[in-house]
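Participant: could you work out the structure for the sequence below:
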Amino acid sequence: MTVQAFSRKPLRVNWGEGSVARLAEELDRVGSRRPMVVCTPSVARNGDLLHLIERSARRALSGVVSDVRPHSPIETVRMVAGRLASADSVVVVGGGSAIVTARAANILCCEGGDVEMLATRRDTGGGLTSPRLTARKLPMVIVPTTPTTAAPKAGAAVTRQGAASRLALFDPAARARCVIIDPELTAGAPVTVTRDAALNALVMAFEGLTTRRRNLFADAALGHAARQLPARIGMLATRPNDSALRVELALLAVLVGDGTDSSGGGLTAALSHSVGHRVQAHNGVVDALLLPHVLRLVTRRDPSALASIAELLAVVPMDVTQAVEEILAPLSKLRTLRELGVLEDDLPLLVGAAMDDFASRGATFRVEDRDVERLLKEAL
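Facilitator: This is a model prediction of the structure:
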């Protein structure tokens, strides 16, 4: 039997009405006197939310950085990294873009140097390798406003204008010390943003059950989330302002983020990163469109990788794709990449970017360029 191992850095999660009041306790725990808030512009425009964060911190803020943009552009990450130099902790308020930007900026601020030198790169053998990052990082407390999977993760990715591929950063020391899910903070996100983020969590849960790094602990978290998320995402249509529902979705997304931090991503994640950056679409929408196509590829190349999903959905592996399509169909209306603005001329760039994405190595079989090209043509 092959020796396997599992480890998880302790993560505290506080949730429920009034849980944001725990922020002061969490900042005391990490010894922070000068926290910097990194948030989305929408959070910054809501003066009541920022006042709530400052009041809950019970100490003066080092500052507020709010000009965070989707897909974490490198210019934004560098700007945030410069601002973090005056802080001793980071409080992130927002969704996945704010969290990923803050994590990448934290790494850049503490490690110094250039982002390209800190990022995952190809080694002499053509494989992807991540440099070991050893500097101590600023403690991070995350207050999500959407059901994002980014909160408990160790990775971040930076995009560059004109480049199809992303720069991926991986540093376990940059994981959050605490996640606080308060209904007052999740209430303001538009229902479409909440739905798309939850959809991203659902797709990641399914794909995490197929990867070569999947394990007992990840399967438990991802399987539970995959069972619970479809019905709860559907409830948003009739209960868009249900605070308990939004908190539950955010908790399930944390489970998925933690599970996939262990199991790793797969080809859907790699393609979604590439396509989403190219057409500036939310990863959840792209994920839901692409997952069935990826599952068809898995069915052709290694149907045994579908065993966990098959058991979860009570079908045989050969029927997994159809079962997942039936789950996703009422949750996302887009069916083709053309509806997102992807053109056939874009495919070579998207293939290259996906193959350079670390998540593409998560499949149980060797993914070739021709596999990705065929998949994207089918999805057009």
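Participant: please count neighbours and contacts with C-alpha atoms only from this point.
Facilitator: Fine.
Participant: who's in contact with residue 249?
Facilitator: For residue 249, the contacting residues are 147, 198, 229, 232-233, by Cα atoms under 8 Å, 6 or more residues apart in numbering.
Participant: wasn't it part of a helix?
Facilitator: Yes: under the criterion used here (DSSP: H, G, I helix; E, B strand; the rest coil), residue 249 sits inside a helix.
Participant: gap between it and residue 295?
Facilitator: 24 Å (Cα to Cα, to the nearest Å).
Participant: and residue 210, by the same measure?
Facilitator: 9 Å.
Participant: now residue 173
Facilitator: With Cα to Cα as the criterion, residue 173 and residue 295 are 33 Å apart.
Participant: when these two are compared, which one has more neighbours?
Facilitator: Neighbours per residue (other Cα atoms under 10 Å) separate residue 173 from residue 295, with residue 295 holding more: 26 against 18.
Participant: next up, for comparison:
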Amino acid sequence: MFQTSFSYDALPMRVRFGAGSVASLPTEVERLEARRALVLCSPEQKRTGEAIANALGDLSAGVLAEARMHVPVEVARHARDRAAELGADACVAVGGGSAIGLGKAIALEHDLPVIAVPTTYAGSEMTAVWGLTEDGRKRTGKDPRVLPAGVLYDPELTLGLPVGMSVTSGFNAVAHAVEALYAPDRSPIISLMAEEGVRAMAGALPAVAADGGDLDARTQALYASWLCGACLGATTMSLHHKLCHALGGTLDLPHSETHTIVLPYALAYNQPAAPDAAEALSRALAAPDPAHRLWDLAGSLGAPRSLRDLGVAEGDLGPLARQVVDAPYANPAPVTLDGVTRLLRAAWNGEPPRVEP
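Facilitator: From the prediction side, this is the model:
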């Protein structure tokens, strides 16, 4: 059914897309009237971060290779202090959600503009959502100050992303679009982007898995991640993200793998209550049951499909379900303790997702 009343906020950022676009980074830093940009990355991406800093030349304030998953608050505090010590007036976040999340933490404290250079498909660069983990709990919020001022999508930088990580990162992106299709603040514009993002990513991932050096497939996947991330940035998160925040923040699970495992089960939970979203996903995935299709696709690409395989103990499920139910996000289907417990148990076992009427 077409929505006849809605609102849509365009995000104020500049995006450059295409192979080789990272060469324009100095120009983008100067466009912000910045003179000392601190390059942020994870320890694994240190070599890439140093190459970016070298390309910036005199515009670089150095490299901080300390980004970690779920942005632990102690890491964020050290990064904020380091940025102040170096006199940084901008940040360039290179990598996935961990690096970009660290840039957002600095922006939240010091109002420094962030330029994101994504090398995964996480999509954080398209949102004003920040997250910090402290004492085993992940807090999230929205603040326009943390929205990157610029994004450089260069598919050549994703060629080194291992195939397994590429697949799970792609599923992470798909999760953003899936939830946007049934978000309470969705719009026809976002729904179009979400459906196209899912279609493009589902088409790109098998080609990426077959040949990680396929630049055309990498370009399509990065395009899809842009669309999916923009959907996340424009809508309210639902049960899927609440589950992943609880799992990641409490158990320090790998981010994209957790999203990959949880997505089919969260979608199956919501499909009966979101028929328009299910119809759009059926078109995008060319399948009558989108939840089962995503579970099948993950398996065919060698992605994990069980929380047990990530080290989650059976005894963790009850407290996690209670955490989710005690502070739920907006969701089309009622979030009940029994329902969430059954969802988590199915995901823990890795059994095929079942859509219940």
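Participant: before we move on, back to that, return the member of the contacts of residue 249 of the first structure nearest to residue 181 of the first structure.
Facilitator: Of all these, residue 181 of the first structure sits closest to residue 147, with 9.4 Å by Cα to Cα.
Participant: how about the closest one, what's its partner in the second structure?
Facilitator: In the second structure, the residue matched to residue 147 of the first structure (TM-score structural alignment) is residue 121.
Participant: what's near enough to touch residue 108 of the second structure?
Facilitator: Residue 108 of the second structure sits next to 143, 145-146 when contact means Cα under 8 Å, 6+ apart.
Participant: how about the residue nearest to the spatial centre of the first structure, secondary structure?
Facilitator: Among the residues of the first structure, residue 150 comes closest to the average C-alpha position under Cα atoms, centre = their mean, at 3.8 Å. Counting by three-state DSSP, the backbone at residue 150 of the first structure sits in coil.
Participant: what's near enough to touch the closest residue to it other than its chain neighbours?
Facilitator: Excluding the flanking residues, the one nearest residue 150 of the first structure by Cα to Cα, 6 or more residues apart in numbering is residue 96, at 5.5 Å. Contacts for residue 96 of the first structure (Cα under 8 Å, 6+ apart) come out as 146, 148-151.
Participant: any idea which of those is closest to residue 353 of the first structure?
Facilitator: Out of the contacts of residue 96 of the first structure, the member with the shortest distance to residue 353 of the first structure (by Cα to Cα) is residue 150, at 20.8 Å.
Participant: could I get the full set of helices for the stretch 101-250 of the second structure?
Facilitator: Secondary structure of the stretch 101-250 of the second structure by DSSP state H, counting those that start in this stretch: the helices cover 163-181, 188-210, 215-234, 239-251.
Participant: coming back round to it: in strands only, show me the contacts of residue 108 of the second structure.
Facilitator: Taking DSSP state E, every one of the contacts of residue 108 of the second structure sits outside strands.
Participant: would you list these in JSON lines and tack on distance to residue 53 of the second structure?
Facilitator: Converted to JSON lines, the contacts of residue 108 of the second structure look like this (distance: Cα to Cα, whole Å):
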{"residue": "143", "distance to residue 53 of the second structure": "27"}
{"residue": "145", "distance to residue 53 of the second structure": "24"}
{"residue": "146", "distance to residue 53 of the second structure": "22"}
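Participant: just these now: which is nearest residue 319 of the second structure?
Facilitator: For the contacts of residue 108 of the second structure, the nearest to residue 319 of the second structure is residue 143 (29.5 Å; Cα to Cα).
Participant: isn't the closest one up against residue 129?
Facilitator: Yes: counting by Cα atoms under 8 Å, residue 129 is a contact partner of residue 143 of the second structure at 6.6 Å.
Participant: between the two, who's got more neighbours?
Facilitator: More crowded of residue 143 of the second structure and residue 129, by other Cα under 10 Å: residue 129, with 19 against 13.
Participant: residues in contact with the most far-flung residue of the second structure relative to its centre?
Facilitator: Centroid-distance maximum for the second structure: residue 58 at 31.6 Å, with Cα atoms, centre = their mean. Applying Cα under 8 Å, 6+ apart, we find residue 58 of the second structure in contact with 35-36.
Participant: distance-wise, check it relative to residue 234 of the second structure.
Facilitator: Taken as Cα to Cα, the span from residue 58 of the second structure to residue 234 of the second structure is 36 Å.
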